[in-house]
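Student: Structure of the sequence below:
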Amino acid sequence: MAGTSAEKPNIRQVAQLAGVSHMTVSRVMNDYPHIKEATRNRVLDVIEELGYRPNQAARALATQRNRRIGVLVESAVSFGPMSTLRSVEFAARTAGYAVNSIGLHDGDEVTPQEAIAHLTAQGIDALCVVAPRSSSLATIRKIQIGVPVLVVKPDKDPAFLTISVDQQQGTVLAVDHLVSLGHRDILHLAGPLDWLDARARERAFHARAKEWGIRERPIVVGDWSADFAYDYAKGLRELPEFTAVFAANDDMAVGLVHGLHDRGFSVPDDISVIGFDDISLAAHVLPPLTTVHQNFHSLGVSAVDMLRAAIEEREIPHVTRIPTDLVVRSSTAAPREERR
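Tutor: Next comes the predicted model:
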């Protein structure tokens, strides 16, 4: 069928119609820097007009890259890790990269070493580690991976590229909101402190509480689950002295509200509750939950941009913290006058 209208367009046809070399077309498709914007747009217009799609096998041979990103996810069923994985998959697919992912779960026999070996055997060009625990990250440090590695974690790390939602900023927004309402005795319901995000929120909470001069109350360490928070609230013998709770994620915040209700306490009249994540149900529980919104879409796009730059040996973007937003709903209010 060669020469007929059924023949697929090729890179040389794109180059001829765009009036450039086939090397320029290749550079445009690989986001090579220093291409004039007018040239880049002209090539992209021709690619769109012809419906040109590159031969991925040939591209891999030519560039020694497979355009494949591996993602290792800790507890992929949880909202934050799953949302991050989905955002990375979307951003990678948009950029012409495939994603191979594997999850680590409590009770699984798969170790970080085995998971990384599984991914590297599939020819990944880079590795993204999502929501790591300090224990798993310590193991990953000992492995010679051989490709660029980005870890989604709150603090910079000399061994890896890093990026995260700004946990400190989000925590400050939560504490400042409660203080602005008049709360001076706030409980922090933390996530498991082996999780780097949970530890970052716990540290930021104590630092901000100290800056405000509010009561230093021991934290309660949860397990991210609504069941834990529900059981904690149901176990309260009487109305506690604290007037507000900052929960480290929305699941625990929702479970806490449920437990307080079943215990006979009112949210926010007796106790204000604020969460972290802004899950889809946060706006629909009763009362609707005040929370900190994490922009997982921006996180995924920035993570993939950094990994592509590392793979393609370009300058790495400097975006390492994604801003958060406070979403105020009905689960927080000023404390009653007699409890101030």
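
Student: C-alpha from now on. contacts and neighbour counts both.
Tutor: Noted.

Student: what's the helix or strand harbouring A209 in contact with?
Tutor: Assigned by DSSP states H and E, A209 belongs to helix 196-212. Outside helix 196-212, the residues within contact range by CA atoms under 8 Å, 6 or more residues apart in numbering are 131-134, 153-154, 167-168, 171-172, 175, 188, 190-193, 215-216, 248.

Student: One more: stretch 220-228?
Tutor: By CA under 8 Å, 6+ apart, the list of residues contacting stretch 220-228 reads 187-193, 229, 248-249, 251-256.

Student: got it, and stretch 61-70?
Tutor: Stretch 61-70 is touched from outside by 56-57, 59-60, 92, 96-101, 119-120, 123-128, with contacts defined as CA under 8 Å, 6+ apart.

Student: re earlier: which parts of the helix holding A209 are buried?
Tutor: By neighbour count on 16 or more other CA atoms under 10 Å, the buried set for helix 196-212 is 196-202, 204-206, 208-209.

Student: Report the distance from it to the chain centre.
Tutor: Taking CA atoms, centre = their mean, to the nearest Å, the mean C-alpha location of helix 196-212 is offset from the chain mean by 19 Å.

Student: do the same with stretch 153-166
Tutor: 12 Å.

Student: Equivalent analysis for stretch 81-96, please.
Tutor: 10 Å.

Student: and what of stretch 303-321?
Tutor: A distance of 16 Å separates the centroid of the chain from that of stretch 303-321, by CA atoms, centre = their mean.

Student: Another for comparison:
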Amino acid sequence: MSNTRRLDATGRERTPSMADVAAHAAVSAQTVSRVLSGHPNVQPATRARVLASVDVLGYRMNSAARALSSGRTRTIGVVVLPTIDYSGSAVTHGVESAARRAGYAVNISTASSPDPAAIAAAMTRLEQQSVEGIVLVVPVPTGTDAVEAIARRIPTVTIDGSRTDSSEVVAIDQFEVGRLATEHLLELGHPTVWHVAGPDEWLDSTGRTAGWRSALDAAGRDAPPLLHGDWSPESGYQAGLLLGRIPEATAVFVASDEMAFGVIRALHELGRRVPEDLSVVGVDDIALAAYCSPALTTVAQPFGEIAALAVEHLLRRIDDPTAAPTSTDVAAQLVVRASTARYSGAAAEAGESAPR
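Tutor: Coordinates of the predicted model:
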């Protein structure tokens, strides 16, 4: 062990260098660089000797040296919006995990707002950090000239966002999410389904609303007035206070689990029973959904699968930038729990008992 120790001028042990590896393996520093960068023109025996010296000395190439020797930073960027909702955090975590398994580091850049100019600015910051590709975790319209220009220079994949000519999209069909939720409630016999939507600028929200309307139209039912939230439990709570005072409201599709928690809390406070008086369906199937009271029926989104597919698409684009962009849709799944039940008609017939 003592013959592998390297000391600096003060006598302290120092980190081994590439030159140390070259001396130990009896090769040139250029050969070591070629081995570590995966260059094909190295004899197998020489490669094995260099790698053995790397192990013996405990040599680790830093990221700057790796980028210089290979032209690759092994880093991808992720653009996120300034939100603390579960879905955004879950997807970002999934991207980081998938990238790490593939040997990539992740730099995160937060756009100051959902505005396309802010998203382009966040992408520019990542470009300046020499990332090899970018994942946009931004389910809002992004098809501007500025975003398009960056996507032409750097391989880009969008999760649940709008597709540009140069980027790829990995997404859940949000129209199908809205349709699944609404049809479930209609199949339980409810005369119609109310909807608490997310913000209009989010593609997730508009897609779910379109699916809700389509399911009602297909069943020949009138769509009640649309309610809006901002993805927060508080906004769901405020919507629930309105719904709880509408006697004819017996079923509601809420555009996120977190808003659904707020809706259910408001209904409890108003004395409206879930699901006996009003059935509730959410979206996401976050971990807390099964532990809500009652357990929440929801449309599950497989965040880990979405993130892994996005990284897979991105690495393929990095390896072959000339490949034509492709997109992948991931299926959503209805998870039925205790917050929905068959329509009994009791609430509509006893409207005078509802809180006002």
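
Student: Any idea what the TM-score comes out to?
Tutor: Here the TM-score for the pair of chains, by TM-score structural alignment, normalised by the length of the first structure, is 0.79; 314 aligned residues with a CA RMSD of 3.7 Å.

Student: if we can go back for a sec, out of the contacts of stretch 220-228 of the first structure, which comes closest to V14 of the first structure?
Tutor: V14 of the first structure lies nearest to N249 out of the contacts of stretch 220-228 of the first structure, by CA to CA, at 50.1 Å.

Student: The closest one against G275, yeah?
Tutor: Yes: look at N249 of the first structure against G275 with CA atoms under 8 Å: they come within range, at 5.2 Å.

Student: between the two, which one's more packed in?
Tutor: G275 (28 against 25; other CA atoms under 10 Å).

Student: corresponding residue for that one in the second structure?
Tutor: Counting by TM-score structural alignment, G275 of the first structure corresponds to G282 in the second structure.

Student: Which secondary structure state is assigned to that match?
Tutor: strand (DSSP: H, G, I helix; E, B strand; the rest coil).

Student: What of L326 of the first structure?
Tutor: strand.

Student: Name the nearest residue to it, sequence neighbours excluded.
Tutor: V292 (4.7 Å; CA to CA, 6 or more residues apart in numbering).

Student: quick one on the thing from earlier: would you check the span in the second structure matched by the helix or strand that the helix holding A209 of the first structure is followed by?
Tutor: Next along the chain after helix 196-212 of the first structure, taking DSSP H and E as the criterion, comes strand 220-221. Mapping strand 220-221 of the first structure onto the second structure (TM-score structural alignment) gives residues 227-228.

Student: how far apart are that stretch and its match in the first structure?
Tutor: Stretch 227-228 of the second structure differs from its equivalent in the first structure by a mean of 1.4 Å after superposition (mean CA distance after the TM-score superposition for the first structure).

Student: what about that stretch, distance to the chain center?
Tutor: Per CA atoms, centre = their mean, the centroid offset for stretch 227-228 of the second structure relative to its chain is 24 Å.

Student: for stretch 207-223 of the second structure, same thing?
Tutor: Counting by CA atoms, centre = their mean, stretch 207-223 of the second structure comes out at 26 Å from the chain centroid.

Student: Equivalent analysis for stretch 234-243 of the second structure, please.
Tutor: The answer for stretch 234-243 of the second structure is 26 Å, by CA atoms, centre = their mean.

Student: A295 of the second structure: what's it in contact with?
Tutor: For A295 of the second structure, the contact set (CA under 8 Å, 6+ apart) comprises 289, 337-339.

Student: could you dump those to TSV with distance to A118 of the second structure and neighbour count?
Tutor: Formatted as TSV, those follow (distance: CA to CA, whole Å; neighbours: other CA atoms under 10 Å):
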residue	distance to A118 of the second structure	neighbour count
A289	33	21
R337	40	15
A338	41	17
S339	39	22
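
Student: what about the first structure, which of those hold up?
Tutor: Here is what carries over to the first structure from the contacts of A295 of the second structure, by both residues aligned by TM-score structural alignment, their matches' CA atoms under 8 Å: 289, 337-339.

Student: Tell me which residue of the second structure lines up with A92 of the first structure.
Tutor: Checking TM-score structural alignment: A92 of the first structure goes with A99.

Student: so its match is in which element?
Tutor: Per DSSP H and E: helix 86-101 holds A99 of the second structure.

Student: Repeat that for G300 of the first structure.
Tutor: Going by DSSP H and E, G300 of the first structure is in helix 296-311.

Student: Now that helix on the second structure. Mean distance?
Tutor: Comparison of helix 296-311 of the first structure with the second structure after fitting gives an average deviation of 0.6 Å (mean CA distance after the TM-score superposition for the first structure).

Student: whereabouts in the second structure does that helix align?
Tutor: Counting by TM-score structural alignment, helix 296-311 of the first structure falls onto residues 303-318 of the second structure.

Student: Next, the contact list for the residue nearest to the spatial centre of the second structure, please.
Tutor: When CA atoms, centre = their mean is applied to the second structure, the residue found nearest the centroid is V91 (2.7 Å). If a contact means CA under 8 Å, 6+ apart, then V91 of the second structure has 137, 303-304, 306-307 as its contacts.

Student: which residues in the first structure form strands?
Tutor: Using DSSP state E, the strands of the first structure run over 68-74, 98-104, 126-130, 149-152, 161-165, 186-190, 220-221, 244-247, 272-274, 291-293, 321-322, 325-327.

Student: Return the most buried member of those strands.
Tutor: Each of the strands of the first structure was scored by mean neighbour count; the highest is strand 272-274, a mean of 29, by mean count of other CA atoms under 10 Å.
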